[in-house]
Every structure is written in C-alpha cells, then in structure tokens.
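Peer 1: predicted structure and sequence below. I'll ask about it afterward.
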Amino acid sequence: MKVLTVGGAMIDTIAIIENSAIERMSLLNAGTSFLLLEDGRKTEAIDISMHCGGGAVNTAISFARLGFDCAALIKIGDDRRGEQIMASLAEEGISAQWAIRDERAPTGSSVLVSSHDRNAGVFTFRGANTLLEPEDIDERAFAVDLVYIANLSNEAARCFPLLVETARAAQARVAVNPGTRQLHAHGRAFRDALPEIGILSLNRHEAEDVLALLDHDIPDDHEPLPFPHDLHPPALAQRGFKAHGRTVAVRAFFRALVGEGVDSVVVTDGMDGAFAASQGRMIYCPAVETEVQGTAGAGDAFGSTFAGYTALGAEPDFALRAAAHNAASVLGFIDTS
C-alpha cells in the first residue's frame, strides 16, 4: 500500500537532564507542571543529541518500518539541517520526490529538555514548515492509497482544505492528526473537512479542541462504558471531554464525530490508554507498560500505525493494539526511533 505523509520536518536537539539538576513544579489543580532552569547558570546534561523529527518525517519513518511504500511532502530549508533530513529519508527507504527546498527560511528545529518523567519541554522554531503553499501541492504526489496529514504549522495550515480535496480527488483515503495551534487558528476549515476525513487521530487535549468546534446539541450519553471486571476504568471514561464549560461523555463525543462523517476516530490519553470508534464499534486499549526514555514521536507512531492497519482493513482491536505497542517501542528510546 502506498502512503503519502504531509506536515512538519524538524531537527530535534534533545537534552537529557538529571532529576537533581533541574527542578520541577507541578500545579495539581491546573494539571500542569514546569521545569525550572536557574537563570545565568550552566546545567550539566547527561547527554545532548540530534535527531530527525516532525510529524511528516516521524510518520513516514513509522509507515516505512511497518512495510508501507511511503513518500513525504515536506518543506525544508537549503541548509545542513535539510540535508540531514534528506539523508534520514533515504536511509529509511522513504521517497523524497516531494520534499521541497525553500531558501526563504531555514529547516525547522526544536530543542527538547527532558527530565523527571521524560515528558520533555519543547522549544520550537518552525522555519520552512510554515511556507507550504498551494503551488507546492502536486496532484501526482497524491496518487496513493492513504494520505496522512500531520500537524501543519502556521500559514501552512491554510493549505489543509486543499490537501484534503486533492487527496479525495485522487481517491486516496485521508488520515488526519491536527495540532492544537491548527485547530485554534483554522478550526472552521477543519470542521468543514470532517466528512472527507477517513481516519482522525487525536490526543485528549486535541480532542477537547475539536469538541469546542462541534455543535452544542450533542446528545448526552452517560451510560457507563463496559470494561472487564479486572480493568479499572480510565479517568477519561469517568470525566468525559471538557471544552468551554461543557462536558461531553466519551461515547457521545465519538458518536458526534462519526455523525459528521468520519469513519474511524482514535483518542490517546498518555498512560491512561486510548479509545477508538471504528466499524460501528467503540474499543478501549490500555497503554503498554514500558520504561520511558523519551516521549518524542510516540503520538506519531500511534497515529500512523492505527491509520495504516485501519486502511488495510484490519479489525479495530488489532489496529489499536498494534498502535499501542508501536508507541511503547518509541517511548523506550530518547528520540523517535
């Protein structure tokens, strides 16, 4: 099966910091935490390394390693970082035919500071990723079975409707993993495209951003979700999704998206596992236990695996379990390997 990924291409610099060398402050009521660096002082790192990343690159690597024939539509600068990304695509057997060099901006780059539970804080420079424009969207690139549209940066998000339209015109199935910034700035365009999306992959925060875009008259469904007696229901099943002062039960949220025309929806919630609605069923899969070395790329591994196997016609249970295992394998590495 042929796949085209569209989205970000980055060079990630990852700094691993010993717990004792950096303070972490958690706000229990807000559910957030912060890493605190001392001003004006060098902090010793366990290791600092550089890796290729970005949504389109991460998912392309995932698809390629799963055995799919994959190409990536990305925008990179005419610089060494761009060369490193091109070399990585070649090493993984991914076609770079649709990778575009743009002299107007450098290749995107991120700095990740990873400590404590290894859920890294990220500083992001989006660079050439923001420069994707309609002229870059070549219809020939979309002659594939599946188009996976990862998070689009800033102005590039304006191309989202055209990307979906071009993919559907080529009779490709469309999988989408939008980011929070895209949903906030271009929510109406995303909402309008829902009937054309075959597979929608979200994390809990993105799902709540999507909820804010849906109609307010979603029917309530507070019937308890069925779980095996030996499995404690995850927090999301009990609290539901929350946005703009309203709460919507998990089943009702999935029904609303399926009612909008989306074939399959998956929502991940970190170590609390993932829910999916596909083929008329709703499924839950707990997270696979692993020793976390880094969280970079785990969501991309999950989304691409679920989309790939779903597009192949696999049973939803299998696609969800495979996605959970692939994400866990990425969590076991510092980078997105």
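Peer 2: Everything's here; your move.

Peer 1: please count neighbours and contacts with C-alpha atoms only from this point.
Peer 2: Will do.

Peer 1: run through the residues that contact L37.
Peer 2: 22-23, 43 (CA atoms under 8 Å, 6 or more residues apart in numbering).

Peer 1: report how many residues lie close to L4.
Peer 2: 29 (other CA atoms under 10 Å).

Peer 1: hmm, I was thinking of S33
Peer 2: 12.

Peer 1: who's in contact with it?
Peer 2: S33 neighbours (CA under 8 Å, 6+ apart): 24-27.

Peer 1: of the contacts of L37, just the buried ones, ChimeraX syntax please.
Peer 2: Selection command for ChimeraX covering only the buried members of the contacts of L37, criterion 16 or more other CA atoms under 10 Å:
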select :22
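
Peer 1: from the contacts of S33, which is closest to G67?
Peer 2: G67 has its nearest neighbour among the contacts of S33 in R24, at 40.3 Å by CA to CA.

Peer 1: how far away is the closest one from L36?
Peer 2: 6 Å (CA to CA, to the nearest Å).

Peer 1: which of the contacts of S33 has the most neighbours?
Peer 2: R24 (13 neighbours).

Peer 1: so it lies in a strand, does it not?
Peer 2: Yes: secondary structure of R24 (DSSP: H, G, I helix; E, B strand; the rest coil): part of a strand.

Peer 1: one more structure, for comparison:
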Amino acid sequence: MSIVVIGSLNMDLVVNVEDFPKQGETVLASDTLFVPGGKGANQALAISLLGGQVSMIGRVGQDAFGRALKENLQKNNVDVTYTYIDERRNSGLAFISVGKNGDNRIIVSPGANSLLSPEDIEALEEVIAKAKGVVLQLEIPLATVERAVEIASKHNVKVFLDPAPAQVLSRSLLSKVDFIFPNENEAMELTGVEIYDLETAKTAAAKLLEMGCQQVLLKLGAKGVLFARENYYHHFPGFEVEVVDTTAAGDAFCAGFVLSYLEHQELAGAITYANAAGALTSTRLGAQSSLPTREEVLNLLDKCKKRVVLK
C-alpha cells in the first residue's frame, strides 16, 4: 500500500528558551540544534517509521541543507524519487523556539518549497492515481495543493489535509478532502470561533462542516482529539506523557491516523493509534528526531491498555 505526501521540507533551527521574548525584548537561548523538518517531510518520515510505504513530492535547494533533508528521508526508507533539487532558491528553513513547558513558536522561510508548482503535480498524475492516499499541508503554494486535491479526487484517492499554516480555503477544495486535521489555532483561524473548551471545539468543528469539510479531526493537544462528521461528534482523550517539545506531534498524529485508517478502515482505532504517535513525539526534542517507530506506539498502547485493530 503506497501513500504519497506532497509538501514541505525544511531544516529546523531549534533553540530552548526559559521564556518567550515580548515585543522588543531579547532573551538568551540554548545552543542551536539543526534538525530535519518541514510538515510534509515530517509526515512522510513518520509514515515510514510506522511501517508504511511512502513517497515524498517536494523541492529542496541545491545546498547542504537540501542534501541533508533528502538523504535523511532516503535512509529512513522514504522514496525521494520526486523530491527535486532546485537551483533557484535555498532550502526552506524553520526557526523554532521551545519554551520550558514544551510549547513552541515557529517562523518558516519557505525557500524552495514555494517553487513546487501545479505543473509539477500534473506531471506526476500517474503516481498520485496509483496511491492509496495523498497527504497535504499548506507550506507549499495553495494552487499546488488545489491541483493535487483535484487529481486525487479524480482518481478516487483518499485525501488528507493538515491545514497549516492556516489560510482561507475554498468550499470547492474542502469538499474534496476526506479528512482535515486542524489544531486549535488553525481551527480558530479558519472559522473565527475561539476554542477554550470541548463545547467551543464542537462549535468550531460544526463550522468546518458547514464550510464543506467532510470529516474533521480537531487536534486539542494534551486533551486529545475531537472527531466530527455531519451531526456526529466524539472526543478521544489524549495520553498522559511528560512533554518536552510539541514540535511535529501534530505531524505524527496525522501520519499515524493516515496509515492506520488506510490499513484497516477503522476510525476509532486509527484515532487512538494517532493519539499515541503524537504523544510519544512530544516527549522528545526536535521534529524528525522525535518521531516514534511502530513498535514504540504499540508498546504505549499496550501499556495504557488501549485496544486498536492492527496487523
């Protein structure tokens, strides 16, 4: 079973801070860590570590970061045939500060990611048509995302969208997405609904359904996930873990859900599996360096007595 991820590859520059700076304030941080990241690459690598067969479609620059990003995916069994090296821009960068409670602040410079075009996607229609599922985010041009969704929909390929960073999305696009994975901030940006508890989360999810979304998985951090479809809502609690850094936890959740759902078509089990993958990721520093293996996720599920349908 093959999965195609279309999206960003960034080198993450990560520092730890005691407190995030206020406007005009300077604070001291730890030494800088250089960690492969980018939402697309994170999700592709996470799918591979969880046992899936996955291809990465994206662009990196012709620089040391670009080579490192591509090589890191390749050594972890991600197919990088369609991860192109582009001479026009440097590789994407993400500047990440991590606070003492594991929360983060992220600024992304897209670089070569901004050059992944609708024409690139059209040239790979046959690759997309053969996939079991297509996973997308919004760190590449929106026109490219829209073309990928159109092609996947045309060939009845399942579409999974992580709407980050949040931006205005058309009903035409949303209606072709099988599952959307916003976090609280992204859901608020998309709907205008402020989320501060489960009831307001349900209000935001209902708004997303009104906007054309078919199925919503609203990520609530440590509080778990709210699933919404038509007039049905169900809250899946998270796992209690010691949080170190939440970077890529949402990406691990997305990867875990996509892989488990496509393998078994079993919703509750897929969400529980995804929650475990996201929780484990938050216990370690960095993006791709923190992603769990299939064995680690199964061990956590067994430890917490969470039963899911898995091979």
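Peer 2: Noted; the coordinates are in hand. It should be emphasised that the depicted structure is a prediction, and the values quoted were computed from it without experimental measurement.

Peer 1: what's the closest non-adjacent residue to the aligned partner of N185 of structure 2 in structure 1?
Peer 2: Counting by TM-score structural alignment, N185 of structure 2 lines up with H205 in structure 1. Leaving aside its chain neighbours, H205 of structure 1 sits nearest to T180 (7.7 Å; criterion: CA to CA, 6 or more residues apart in numbering).

Peer 1: count the residues that sit near that neighbour.
Peer 2: T180 of structure 1 has 20 nearby residues by other CA under 10 Å.

Peer 1: doesn't E206 make contact with it?
Peer 2: Yes: counting by CA atoms under 8 Å, E206 is a contact partner of T180 of structure 1 at 5.7 Å.

Peer 1: M56 of structure 2 in helix, strand or coil?
Peer 2: Once three-state DSSP is applied, M56 of structure 2 turns out strand.

Peer 1: which non-adjacent residue is nearest it?
Peer 2: In this structure, M56 of structure 2 finds its nearest non-sequential neighbour in V5, 5.0 Å apart by CA to CA, 6+ apart.

Peer 1: neighbours of that neighbour, how many?
Peer 2: With other CA under 10 Å as criterion, V5 of structure 2 counts 28.

Peer 1: got it, and S8 of structure 2?
Peer 2: Count around S8 of structure 2 with other CA under 10 Å applied: 32.

Peer 1: secondary structure class for it?
Peer 2: Relying on three-state DSSP, one would call S8 of structure 2 coil.

Peer 1: contact partners for it?
Peer 2: S8 of structure 2 is in contact with 38-41, 58-59, 92, 110, 113, 137, 139-140, counting by CA under 8 Å, 6+ apart.

Peer 1: which of the contacts of L37 of structure 1 still touch in structure 2?
Peer 2: For the contacts of L37 of structure 1, the subset whose aligned partners also touch in structure 2 (both residues aligned by TM-score structural alignment, their matches' CA atoms under 8 Å) is T43.

Peer 1: what segments of structure 2 are helices?
Peer 2: 39-49, 64-75, 118-123, 125-129, 142-154, 171-174, 184-191, 198-210, 249-264, 267-281, 294-303 (DSSP state H).

Peer 1: can you tell me how far the aligned partner of T144 of structure 2 in structure 1 is from L152 of structure 1?
Peer 2: T144 of structure 2 maps onto C159 in structure 1, with residues paired by TM-score structural alignment. As for C159 of structure 1, its distance to L152 of structure 1 is 9 Å (criterion: CA to CA).

Peer 1: between those two, who's got more neighbours?
Peer 2: L152 (27 against 18).

Peer 1: my guess is that one contacts Q182, does it?
Peer 2: Yes: using CA under 8 Å, L152 of structure 1 is in contact with Q182, at 6.6 Å.

Peer 1: contacting residues around stretch 165-174 of structure 1?
Peer 2: Residues outside stretch 165-174 of structure 1 that contact it (CA under 8 Å, 6+ apart) are 139, 142-149, 164, 196-199, 311.

Peer 1: what residues sit buried inside that stretch?
Peer 2: Here stretch 165-174 of structure 1 shows 166-168, 170, 172-174 as buried, counting by 16+ other CA under 10 Å.

Peer 1: how long is it end to end?
Peer 2: Start-to-end, stretch 165-174 of structure 1 (CA to CA) is 10 Å.

Peer 1: which ones are touching the residue nearest to M56 of structure 2?
Peer 2: 40-41, 43-44, 54-57, 134-136.
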